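# Have a look at this fold, sequence not included:
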């Protein structure tokens, strides 16, 4: 609309700020309702009821939870948008009020159209002062030449009130123009914040949320710029202090328009990071689903089976069918088209199957960069007495995160049963790009080198956000032991009390003392049938003329990345694990993944809860 003085004078930013508070309150209520549905009502049903009726009810409750999450997110955006609109209009209103006050002090009269009438004044000529006049509405010239000409005209005019009126008219015009631009900017953004007229939150709805978020974030730069900024160094302690210094309203605004940044901030409360990352997850999952659906539409499934042709006779074998090469190629392309969708669905499944507060999942990190990353805690790490952070190894990707979460869950459940007087949070930390091949990537330490700082910041952040004292354990598996070892080696002040190293090809040090926590708190185990026992010594030691090097190849302590942590030479502690399945009995090296069962799981749980196996 066309802005005029009366409209801008009557504008009350407080009314829009109160409306923003109302939307924020609705957002908070929707978030609390989603929490109640997921972690109380649905969890109670899963714990007590079975059968088709229970499945049907849980299905409807999942839909209700999605609705609440959608309401929570969109109402938070509406709150931020209204605050942004009130901020922009309030700034224009203040400029107008200041100009009107200055006009009154200068004995000038402002017309309803923004014109300024100024009185007579200046040096008298023939006993008469230069006459007054009226300056038409205007705005400050943006062109330097025009601005210079305007100043020259004011300086040459015999009535000094002419220049004052000119400046006042421009200031009033600027305020009105600023208000009009704010109105035009925010009107479509606010109109876009509306849902479909149905009760189904679809993938398309969540992609619209992302579009809404981008729009509100861009439009609210002025408002967000007025809020306290996150620390430039991004340290966990700095992040925590910044977050605590924000009002609940400001925290809500940051969560609404910067969920990806807030979710990745080490040192912030787990609940805040979880809320932010779940929004990012829903947006990414919906986008991936729509892309996958589009791919399926453009690539219809070919006929799967074709008659088997005997290669010797070249004739069909009656009744024998095999998968066609065309279908195999299509199936391979289909799996590729899903991207990280399998992993995203696995994470969501954790929220959909939670059975109580003790095993409630918290999404502490999520993105789809490179191979994708996810950090999932079973239990609240801010309040748990024991916190264990598990770093997976070779072959880990976002799509395979379900197995890593299963490991974290198994250890958390076992630790809670072993020490019911103290709570345990178990974290699967896939915050790095893991190597993908045993004989290729895994022989290069660059993946661990790149993971050291992210893991350090995460562990420091967990310690920073924790309420009270905590017993912290870092658990590495396979190549993840190298990540854990390098991180502990290079950061003497890392807040880690215990280390567990299983299925390790070496941890980047020759002795347990080099991990900076005391050799008596470094625990290692490798199953007898784990092929990681065949990890070669460091590159370059097998010189043809060095017989000692060949002896070391078969010695039990020289492995790829330093001494074997289960050897006497390493100087740490060991614990018992089962031999595991034989190689090739269930995949290439099944024993390498059997540390989360039997004696091994029991012993790890003892360490995590402060005991000794």
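Yep, that arrived. This one's a predicted model, so the numbers in the text were calculated from it and none came from an experiment.
# C-alpha from now on. contacts and neighbour counts both.
OK.
# Look at residue 89 and say how many residues are nearby.
24 (other Cα atoms under 10 Å).
# Quick check: it touching residue 184?
No: in this structure residue 89 lies outside contact range of residue 184 using Cα atoms under 8 Å: 11.3 Å.
# Once you drop chain neighbours, what's closest to residue 114?
Nearest non-adjacent residue to residue 114, counting by Cα to Cα, 6 or more residues apart in numbering: residue 137, 5.0 Å away.
# Against that first model, consider the following:
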């Protein structure tokens, strides 16, 4: 970039363009919201048939297109604003140098050099002549004030000699002019570097010329974000620093204090980081995590499509041994392919929950956490209804065997808990949160190792503290923390070490909570609720196995009388697994167990049926 270009530049033009892209992003966001929260739910709630299914497919496709438009336009807006900010800072430095030159009576030439007049004490009867100097962007030489090293960098030597000559010149204007010229050169260099970094980023931010937003488009969007983050880092256009390992309360305060523009920039450039930050508003985390999921889905689908077909496993003949070709393929691709397929299955299940909004009154879903690579089994936190504004909030932790690929069953349980809790609290808002942000044991033998809960407990505590901070304090919502099977052990680990931000704790099929008595959980023994299915072999094995494995201190598990909590009635056996049947709705009516769980969620304790 030339000096004259920077001097005449109008960063406001870039900012005006950024505003236009912001308007486009907001328009797409509003359109997406209407499709997802109004049009789609009304169609699902009022209509049935193949024609409606076909129409809903088109609504989902249109929503995805608007989502992509929102994301990309938001990214363009951020890049334009950051580029404008860097150019404006460089231009401010340049204008300051121009003002200094004018004040001294110097002339800034079109090439950025500075001419200065004659001045100073006379030498041999003559006033020292004026001249012209060109600026340099080299840093101060390490040889400054020392004997010059002939073996050093030639440019450094030249600059050092030039500065020494200016200081020794009998015309004091030369040193002043050189300092101004150096400032001009530095400003031009900063503007040139900003333009060099951002030009290719902005050029790549363009969509295909078709109307189909493909997996490749979303995968490319992730690369666009990476390129944008790199450009910002290279030119020093970093955003206000986020708290390092901040508490959820500190995170909430930090976000609250950011300007609207900085919030938008963080959402555009760092969606994964914002989506994982406990304490931030649910709608912000949902927006960013949906972007992350769309990008990951695109990346995973493209990666999966690039894996060669699996060769025939068996060798020819009766040996039954795997072929060498298959062994090589499996070593290189087997585990990754299984992970990709499992993760994609989980993403489809999450999208399926989004698509069920409106069915049987189901509210909007909020994706509060998502990472297919996180915590070993993947990470997903999804809420029915906005927990930030809910009168009653239930946070549920699933147990052994949970992973992202098989998350559909846990999402279904959360849906049922919301539906029946909402029915019991007319005029009040309910949010049920399925929290899976820990590495769950894959089998019952693995669950004997205490490390799973010790790692998961602190994460659950942070999420609960973040939810409380986003809600505005402990009095804002009646909160119940729930744990199924080994998930109850994670709840116990969180509660026994912390002042858990909950009003009630309830557990289903618990093998032990790492405490001896309900009062050790910190919410009061009368606010601890447990249910088991004594007459079913699978639930009895889990609970009694937990007793033998020592997951309950002193041999007590929550359904024991000696534990001291409330033991709820499971109700009738409906012919399904007892250990997985606590949320049964078969026949169109909630089971006794589900009614009891829902009554605790809404604080209707008088209607809880105890054993």
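Good, I have the coordinates. Predicted model, so just to flag it, every value in this text is computed and none were measured.
# what's the TM-score here?
After superposition, the two chains reach a TM-score (TM-score structural alignment, normalised by the length of the second structure) of 0.88; 568 aligned residues with a Cα RMSD of 2.7 Å.
# where do the strands sit along the second structure?
107-108, 114-116, 131-133, 365-371, 379-384, 392-397, 430-436, 478-484, 504-508, 528-531, 566-568 (DSSP state E).
# Mind putting those strands into a markdown table with mean neighbour count?
A markdown table is the format used below for the strands of the second structure (neighbours: other Cα atoms under 10 Å):
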| stretch | mean neighbour count |
| --- | --- |
| strand 107-108 | 20 |
| strand 114-116 | 24 |
| strand 131-133 | 17 |
| strand 365-371 | 26 |
| strand 379-384 | 24 |
| strand 392-397 | 28 |
| strand 430-436 | 29 |
| strand 478-484 | 25 |
| strand 504-508 | 29 |
| strand 528-531 | 25 |
| strand 566-568 | 22 |
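# Show me what residue 506 of the first structure lines up with in the second structure.
Using TM-score structural alignment, the equivalent of residue 506 of the first structure in the second structure is residue 512.
# residues contacting the closest residue to its match other than its chain neighbours?
Computed as Cα to Cα, 6+ apart, the closest residue to residue 512 of the second structure that is not its neighbour in sequence is residue 552, at 4.1 Å. If you count contacts by Cα atoms under 8 Å, 6 or more residues apart in numbering, residue 552 of the second structure has them with 511-516, 546.
# nearest to residue 386 of the second structure, of those?
Closest approach to residue 386 of the second structure among these (Cα to Cα): residue 513, at 28.6 Å.
# just to revisit the earlier point, can you flag which of the contacts of residue 552 of the second structure belong to helices?
If you go by DSSP state H, the contacts of residue 552 of the second structure have residue 546 in helices.
# so which of the contacts of residue 552 of the second structure would you say is closest to residue 603 of the second structure?
For the contacts of residue 552 of the second structure, the nearest to residue 603 of the second structure is residue 513 (22.3 Å; Cα to Cα).
# Kindly provide the distance from that closest one to residue 197 of the second structure.
54 Å (Cα to Cα, to the nearest Å).
# Looking at these two, which is more packed in?
Taking neighbours as other Cα under 10 Å, residue 513 of the second structure and residue 197 compare with residue 513 leading, 33 against 20.
# Would you mind confirming that that one is in contact with residue 557?
Yes: in terms of Cα under 8 Å, residue 513 of the second structure counts as a neighbour of residue 557; the distance is 7.0 Å.
# residue contacts, the match of residue 506 of the first structure?
486, 488-489, 543, 546-547, 550-553, 556-558.
# Is there a quick ChimeraX command that grabs whichever of those residues are buried?
Typed into ChimeraX, the next command selects the buried ones out of these (criterion: 16 or more other Cα atoms under 10 Å):
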select :486,488,489,543,546,547,550,551,552,556,557,558
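# Just the contacts of residue 512 of the second structure: which are in helices?
Using DSSP H, 486, 488-489, 543, 546-547 are the members of the contacts of residue 512 of the second structure that sit in helices.
# Tell me how far the residue of the second structure most remote from its centre lies from residue 286 of the second structure.
Within the second structure, the residue lying farthest from the chain centre (Cα atoms, centre = their mean) is residue 125, at 73.8 Å. To residue 286 of the second structure, residue 125 of the second structure is 79 Å away according to Cα to Cα.
# so how many other residues sit close to the residue nearest to residue 43 of the first structure when sequence neighbours are not counted?
Distances taken as Cα to Cα, 6+ apart place residue 355 nearest to residue 43 of the first structure, at 4.3 Å, with adjacent residues excluded. Neighbours of residue 355 of the first structure under the rule other Cα under 10 Å: 21.
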